[in-house]
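Peer 1: no sequence for this one, just the structure:
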């Protein structure tokens, strides 16, 4: 057991060193690569063979989901027809640790003839691929984590991290936002968190718990129970929200010496309540509720008139939590 842990820790240490050494690759060449991609009028075509191919596929997916149109092309398939996917407007990002991968080197003359900008990511600056690229990103490592020095381990980790650095740098340069990210991730929990607004899930119209400022505590309790949101709003003659009464308020007043159900609701309501608006992201509302340590709130318009109501259960049901 101790030997297994020792092996694992050695791998982690080697790969940690490989990542730390990438700092030297964040240089003028890295800036040139970013600028080439930002200026690209086509797509970023990422390619790599074997384990580098798996990393290339992931980098392409990360680029595509963070505002840089990209896709992966297998270099072997490219030589048998898939080169038709390439245009002169494209940027090619080619991964090869040795820089001598036959399937990629074979493509270089055709890519140059097309006029594609070629960005290489290799562990050998003197390699054929590096020397025939417009921009070279060095991803070399001192050693592989594999004790045989054969299986790509630290080198693929370094390439993956450098690819992530490229994608995130481009994301920030483009001013890519959470809303932009959501547009390419509409499905599942991620999409719900980033796309849903209060308007999509709030209770509206006659489902909003609300009583007049002239109502009694008893009437407020009945309204609160009927609507089942753990609260009721209190509005004035202009239908503006002037206060809120919650389950928590009721529990606190039950032991109060002056507690009576015929009390006017304005005597027991909370005057300053936390509110939100309809077009705010539901995820932002969740953050607000958590920071204020509340479980329900009202959605109001510009005139502070309630147009909706929400509680934690609504956010949970919608998949925001």
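Peer 2: Yep, that arrived. If you're wondering where the values come from, they're calculated on a predicted model, not measured in any experiment. Numbers count the residues shown, from 1 in each chain.
Peer 1: every contact and neighbour count from this point should use C-alpha atoms.
Peer 2: OK.
Peer 1: the helix or strand where residue 286 lies - contacts with which helices or strands?
Peer 2: For residue 286, the host element (DSSP states H and E) is helix 282-292. Judged by 3 or more C-alpha pairs under 8 Å, 6 or more residues apart in numbering; DSSP states H and E, helix 282-292 is in contact with helix 188-195, helix 312-317.
Peer 1: putting a second one here so we can go through both:
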């Protein structure tokens, strides 16, 4: 065999390193760090933008057509507010002057007070927009320490009727006074349970629900004119105020 060249394994030198027992040869200088990239002058990347001015609203010309649209929009909005305010004034006047409304209000307050003293609760039910109003009333009564819950009439027929106890008072909210989902509850309610109806009717003999349950307390909440007459559409606005 020929002479084999003895190879010495040494660590890569990145600084002055001395290996004990190693043959000292010419030391290798550490590798140079990579050169940082040379950036082109700043002006080659972008040019400074001039400040964008949006101007003031007074500087924006407005056509006569736009002015008319704005005025029409504001007129429609204030018309809704004034109509709803007129409806509230009409209801306030009703409870100031009408014996049926005044009697219904006093009987409702007495029933709520009596049931509260008996540890009963106020259960309010309604469908659709009336259901939203019912939830709002529940929140208001609870804030006054009058224990209240919302009962969905659909769920009530599928097991939730068990929430109604002996000393509870039940309030129906139905503007028409003939909501079918509420009609379906009547056969399942015990006679001793106090029942109040908040409706658009002002007389018991015009309300279909009261005809089926004559002991129901009437709380009238009519509107002074239909929403169709007020706004051209029958969407619930005044009747839900």
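Peer 2: That came through, no problem. These figures come from a predicted structure and were not determined experimentally.
Peer 1: one step back: in TSV, list the helices and strands packed on helix 282-292 of structure 1 along with distance to residue 113 of structure 1.
Peer 2: What follows is these, written out as TSV (distance: least, C-alpha to C-alpha, whole Å):
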stretch	distance to residue 113 of structure 1
helix 188-195	41
helix 312-317	55
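Peer 1: relative to residue 210 of structure 1, which of those helices is closest?
Peer 2: Using C-alpha to C-alpha as the measure, helix 312-317 is the one of those that comes nearest residue 210 of structure 1, at 17.9 Å.
Peer 1: which part of structure 2 matches that closest one?
Peer 2: Aligned by TM-score structural alignment, helix 312-317 of structure 1 falls on no residue of structure 2.
Peer 1: measure how far that helix is from the centre of its chain, please.
Peer 2: 21 Å (C-alpha atoms, centre = their mean, to the nearest Å).
Peer 1: same thing with stretch 67-75 of structure 2?
Peer 2: That offset, for stretch 67-75 of structure 2, works out to 29 Å (C-alpha atoms, centre = their mean).
Peer 1: any chance you could map the helices in structure 2?
Peer 2: For structure 2, helices defined by DSSP state H occupy the ranges 64-97, 99-117, 129-143, 153-156, 180-183, 208-212, 227-231.
Peer 1: what residues in structure 1 pair up with the fifth one?
Peer 2: Read that as helix 180-183 of structure 2. Going by TM-score structural alignment: helix 180-183 of structure 2 matches residues 102-105.
Peer 1: would you mark the buried spots in the matching stretch?
Peer 2: For stretch 102-105 of structure 1, a neighbour-count test (16 or more other C-alpha atoms under 10 Å) marks 103-105 as buried.
Peer 1: contact partners of stretch 229-236 of structure 2?
Peer 2: 80, 83, 129, 226-228 (C-alpha atoms under 8 Å, 6 or more residues apart in numbering).
Peer 1: farthest pair within these?
Peer 2: 83 and 129 (18.9 Å).
Peer 1: ok, the two, which is more surrounded?
Peer 2: residue 83 (19 against 16; other C-alpha atoms under 10 Å).
Peer 1: ok, that one - contacts?
Peer 2: Per C-alpha under 8 Å, 6+ apart, neighbours of residue 83 of structure 2: 230, 238.
Peer 1: can you tell me what it aligns to in structure 1?
Peer 2: Using TM-score structural alignment, residue 83 of structure 2 sits opposite residue 14 in structure 1.
Peer 1: now its match: how far from residue 124 of structure 1?
Peer 2: 19 Å (C-alpha to C-alpha, to the nearest Å).
Peer 1: before we move on, what about residue 242 of structure 1?
Peer 2: Distance, residue 242 of structure 1 to residue 124 of structure 1, using C-alpha to C-alpha: 70 Å.
Peer 1: wait, residue 40 of structure 1 sits on residue 91?
Peer 2: Yes. Residue 40 of structure 1 lies in contact with residue 91 (C-alpha atoms under 8 Å); the separation is 6.5 Å.
Peer 1: ok, these two, which is more surrounded?
Peer 2: The neighbour comparison of residue 40 of structure 1 against residue 91 (other C-alpha under 10 Å) goes to residue 91, with 27 against 18.
Peer 1: what's the match for residue 115 of structure 1 in structure 2?
Peer 2: So, by TM-score structural alignment, residue 115 of structure 1 is matched to residue 192.
Peer 1: wait, what's in contact with its match?
Peer 2: Contacts of residue 192 of structure 2 (C-alpha under 8 Å, 6+ apart): residue 166.
Peer 1: ok, residue 64 of structure 2 - how many residues close by?
Peer 2: Other residues close to residue 64 of structure 2 by other C-alpha under 10 Å number 9.
Peer 1: trace it over to structure 1, please.
Peer 2: In structure 1, residue 64 of structure 2 lands on no residue (TM-score structural alignment).
Peer 1: quick check: residue 64 of structure 2 vs residue 76 of structure 2, distance?
Peer 2: 18 Å.
Peer 1: and what of residue 207 of structure 2?
Peer 2: 33 Å.
Peer 1: from what I see, residue 104 of structure 2 and residue 219 are in contact.
Peer 2: Yes. Judged on C-alpha under 8 Å, residue 104 of structure 2 makes contact with residue 219 at a distance of 5.4 Å.
Peer 1: got the end-to-end distance for stretch 216-229 of structure 2?
Peer 2: So stretch 216-229 of structure 2: terminal residues 31 Å apart, C-alpha to C-alpha.
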